[in-house]
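A.B. asks: Mind looking at a prediction? Sequence and model below.
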Amino acid sequence: MNFMSFKIPDGIGSLVNLSTLSMSRNNFSGGIPSSIQNLTNLENNSGLSGEIPTWLFRLQKLRKLRLGGNKLQWNNNGSIFPQSKLTHLSLSSCGLEGKIPDWLKNQTDLSFLDLSLNRLEGSFPKWLADLKMGNIILSDNRLSGSLPPSLFQSLRLFVLALSRNNFSGHIPNTVGETSLMILKLSENNFSGSVPKSIANIYRLLWLDLSKNKLSGEFPRFSQDSLLALLDISSNEFSGDVAASFGLNTVSLTMSRNNFSGEFTKLSFLKHLDLHDNKIAGMFPSFISRLSQSLEVLSLRNNSLKGSITEDISTLTSLKVLDLFENSLDGTLPSNLGNLTGMVESPTSSSSIVSSFISEITDLSETESQDLEVIWKRVKQVISNRNFYLYTVLDLSKNKLRGEIPTSLGNLKSLKLLNLSHNDIYGSIPQSFGGLEKLEILDVSYNNLSGKIPQTLSWMFWI
């Protein structure tokens, strides 16, 4: 990475033996010099700015063309007659308008296509589905209509990312016939049930169907499934949450649905978000089914009952525990202070998604698995990449009673501690002076008495 900002010299065209030209992540001024068309051996061209000239596609040996960037503009979408046979094409954020360019029909060697972050309209063309590409990334456009069933009848399709468009209709029943590893259809208008055949995609690793209008029961995956990341939040799914997931599952985001019942044992899970559902039952029965490697547990706004038992201390990796607005009662167990994930300050900024995705693909859009919390009494979303900055314990709006255990003062990495809207009495422990990372402490709407510890008098609301 550099930050060079001069104009690309015309003399670059004299480098006639050049086969690879990469100028990405700079701030070059001016347009693409016409002398580049003299580089007849050019195979890889990336990182330029200005208007995209049509002569680029007359470079017969050009195989990989990456021109993504906010400074690029595409002003001649319809008069392209490429003489090159591209294998990779990325025109992300190039101001493309209208329909998906039909000159792509003849690019039969194309395996990677990224036209994301443009203003493309119209439907997903059948001819594009029939090209049998490995990677198709069309997220953040204005595409609409239903998906052609033939799109999923390819064993070559590796990544399909269509998030944040206006696609609608049902997910085709042929979805199970593909060999996808990454399927991202979030923030569209898909409706109906998810075909059960989706669980037959033997190498599916990441599935994101969030923010659609999907309903019914979610398909069950076998124990030997490779599925690692699942986000089906903000839909209309219902039924028992105990749908089966494979032993490789590390992140489940299933919030804002109509799931009920209890959930099955999940041995290797690190992230479980079930907030805003209809999960019922006694809280203790959940603990034995959760992985000791669990880092995020959000069951906010459900119907859990019973007391928080001593078993909670087995979740030693927890960094976020959000039980806001349930019907939990009983006293706070003293060994809450033994949650070592909230004691030791994190030392790494790695996230589940970013570390996982870097191992399998160069896909740029790695958003997903974000977490919603109540921060300063307002709902805020914590990005997955910033989880390491937040350690949260929220037990507010329940029916908890008794005194605050002094052991909570051991949780030295806590950023937020919310015990408000309960029936807690006694005084605030002096040990809270050791909560050196604390930014928010909310103990309002309880029956506390006594004085505020001097070390905390500046930091919280009562």
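C.D. replies: Thanks, I have the structure now.

A.B. asks: CA only for contacts and neighbour counts going forward, please
C.D. replies: Will do.

A.B. asks: Report the central residue of the chain.
C.D. replies: By C-alpha atoms, centre = their mean, the mean C-alpha position of the chain lies nearest to S368, the distance being 0.7 Å.

A.B. asks: which residues sit in contact with it?
C.D. replies: S368 makes contact with D208, D231, V353, S383, N384, according to C-alpha atoms under 8 Å, 6 or more residues apart in numbering.

A.B. asks: okay, now the one to match up with it:
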Amino acid sequence: MNLKEIDLSFNNLSVVVDADWIQPFRLESAGFASCHLGPLFPVWLRQQLLHITKLDISSTGLVGNIPDWFWSFSKAASLDMSYNQLNGNLPTDMSGMAFLELNLGSNNLTGQMPPFPRNIRKLDISNNSFSGIMPHKIEAPLLQTLVVSSNQIGGTIPESICELKNLLFLDLSNNLLEGEIPQCSDIERLEFCLLGNNNLSGTFPAFLRNCTSMVVLDLAWNNLSGRLPSWIRELYSLQFLRLSHNSFSGNIPSGITSLSCLQYLDLSGNYFSGVIPPHLSNLTGMTMKGYCPFEIFGEMGFKFDDIWLVMTKGQQLKYSLGLVYFVSIDLSGNGLTGEIPLGITSFDALMNLNLSSNQLGGKIPNKIGAMMSLESLDLSINKLSGEIPWSLSNLTSLSYMNLSYNNLSGRIPSGRQLDTLNADNPSLMYIGNSGLCGPPLQNNCSGNGSFTPGYYHRSNRQKIEFASFYFSLVLGFVVGLWMVFCALLFMNTWRVAYFGLLDELYNKIYVFVAVKWASMTMSAAAE
């Protein structure tokens, strides 16, 4: 037979053959992803390994150790054995193997990371139980993608990683790494840098200034400190920036508003102070007009699995590929002051806004109801005052809101989506605001009758129109009298009579206007 290529991937087929089956063909490419080959490692592959250059046996139910003969016979340039239950150690030296792409992610592999294959371009050993430290000397000059996340690797990041000039994608997140991040001045092509959830220290990495093509930067859950550099505005392509739960301090650089592609900003759990940068409207990536999720995920083979937890809707939620379309701002847990910038209401693509646990004052912007994509809003534990805008009732996508522990006052808006929030205990999202009244709180608002949005403004407008009518009437009457006065100036015989008449009319007009004005003032005070 001349069969050289077979691809049965994603069909949920079971491949069952006899152990002594001799294949009448020599495969060069074989794809069995999501088929059922296990639980035992398929022995029949041994006859094909000398010829196969591309092998995909991911998600095939394989259990147990990878047999030694597999590594001895394999000549594959591309191998994917991810999402199985393979365990054991890798060979102590893999530098001479032919792999260009090797994916062993999401298994139960243990032991130390061996030296990388010298010609490797993409290496993924994430979601295993590797321990120890990273190889001191990384000799893989062609390496573009290195994914080592979610293991138990400690020690420091080796300086030799700076020699990977072709590196586009680096993911060392969710490990036990410590020490400072190497200053890799020669790495300029880096587009994804994920170092979150380690014990890294030092300041914001200065070498990132050269990485103007950076798309995703995650340094969250480390021990980094110092100020954010003003040159962060030069990372023009940045779309995801997560620096949460570190010890960064100082003001949020105003230049951050120059990142027009930014759609995910998380600076929560730091020591930032000062005001929120005012020119937020420049972040067009958070609007429907400028919003454009990147497509490089497919090219790099990268997946947001359990490495990216998002604080939204009052809880941490796991986002996978859906994060590509998630638009969010989280500045919670800092020491920010001042008011909420009005420009934030232009973010009609924003889905999550969390400004809780700061010292923000002033009023909630009236136009907040224009953020039609908003699903989660948390402004709790601040110093906000004034009334809750009635425009919030326009947010039909809103499923979580927390305005508790502020200085808000007035009647609580109702209607549409607001009445469905936190159905079990709706008063929790308003607790700690002694000036609020009306359902769902027990505090009754003063005044009789039902209250509807805009009633107060319409009532005031009617009073103004009423006063304007009387003012126009009186003004017209006075003008008419002055015309008579001008005519009588030429008639001396009537001058005395005129002034007597003018004095009497003036007194009557004064009394009339004073009574009406007092009546309207008392009516407005009563309402």
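C.D. replies: Ah, there it is. Predicted model, so just to flag it, every value in this text is computed and none were measured.

A.B. asks: TM-score for these two?
C.D. replies: The TM-score (TM-score structural alignment, normalised by the length of structure 1) is 0.74; 397 aligned residues with a C-alpha RMSD of 3.3 Å.

A.B. asks: in the stretch 301-450 of structure 2, which spans are strands?
C.D. replies: Counting by DSSP state E, counting those that start in this stretch, the stretch 301-450 of structure 2 has these strands, from start to end: 309-312, 315-318, 328-330, 335-337, 352-354, 376-378, 385-386, 400-402, 407-411, 435-437.

A.B. asks: quick revisit: now tabulate the contacts of S368 of structure 1 in TSV and tack on distance to D140 of structure 1 and neighbour count.
C.D. replies: Converted to TSV, the contacts of S368 of structure 1 look like this (distance: C-alpha to C-alpha, whole Å; neighbours: other C-alpha atoms under 10 Å):
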residue	distance to D140 of structure 1	neighbour count
D208	15	21
D231	18	22
V353	20	20
S383	19	15
N384	20	19
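
A.B. asks: Nearest to A161 of structure 1, out of these: which one, please.
C.D. replies: D208 (9.2 Å; C-alpha to C-alpha).

A.B. asks: Now do the same for I120 of structure 2: its match in structure 1.
C.D. replies: With TM-score structural alignment as the matching criterion, the partner of I120 of structure 2 in structure 1 is L157.

A.B. asks: do the same with Q316 of structure 2
C.D. replies: Using TM-score structural alignment to pair residues, one finds that Q316 of structure 2 aligns to K379 in structure 1.

A.B. asks: Neighbours of the residue lying closest to its match once chain neighbours are set aside, how many?
C.D. replies: For K379 of structure 1, ignoring the flanking residues on the chain, the nearest one in space by C-alpha to C-alpha, 6 or more residues apart in numbering is V373 at 5.7 Å. For V373 of structure 1, the tally of surrounding residues (other C-alpha atoms under 10 Å) stands at 19.

A.B. asks: how much space is there between V373 of structure 1 and L115 of structure 1?
C.D. replies: Taking C-alpha to C-alpha, to the nearest Å as the criterion, V373 of structure 1 is separated from L115 of structure 1 by 33 Å.

A.B. asks: For the stretch 151-300 of structure 1, just list every one of the helices.
C.D. replies: Ranges of helices in the stretch 151-300 of structure 1, per DSSP state H, counting those that start in this stretch, are 284-287.

A.B. asks: Show me the strands in it, by range?
C.D. replies: Along the stretch 151-300 of structure 1, the stretches classed as strands by DSSP E, counting those that start in this stretch are 159-161, 166-169, 182-184, 189-192, 206-208, 213-216, 229-231, 236-240, 251-253, 258-261, 271-273, 278-279, 296-298.

A.B. asks: do you know which of these lies nearest R142 of structure 1?
C.D. replies: If you check each of the strands of the stretch 151-300 of structure 1 against R142 of structure 1 by C-alpha to C-alpha, strand 166-169 wins as the nearest, at 6.0 Å.

A.B. asks: For stretch 90-98 of structure 1, give me every contacting residue.
C.D. replies: By C-alpha under 8 Å, 6+ apart, the list of residues contacting stretch 90-98 of structure 1 reads 65-75, 77, 112-122.

A.B. asks: residues in structure 2 aligned with that stretch?
C.D. replies: Structural correspondence for stretch 90-98 of structure 1: residues 56-64 of structure 2, per TM-score structural alignment.

A.B. asks: The nearest residue to K270 of structure 1 once chain neighbours are set aside: neighbouring residues, count only.
C.D. replies: Nearest non-adjacent residue to K270 of structure 1, counting by C-alpha to C-alpha, 6+ apart: L294, 3.9 Å away. In terms of burial, L294 of structure 1 registers 23 neighbours under the definition other C-alpha under 10 Å.

A.B. asks: Residue in structure 2 paired with L294 of structure 1?
C.D. replies: L294 of structure 1 maps onto L238 in structure 2 when the alignment is built from TM-score structural alignment.

A.B. asks: What residues does its match make contact with?
C.D. replies: Contacts for L238 of structure 2 were tallied using C-alpha under 8 Å, 6+ apart; they are S213, M214, V215, V216, L217, L259, C261, L262.
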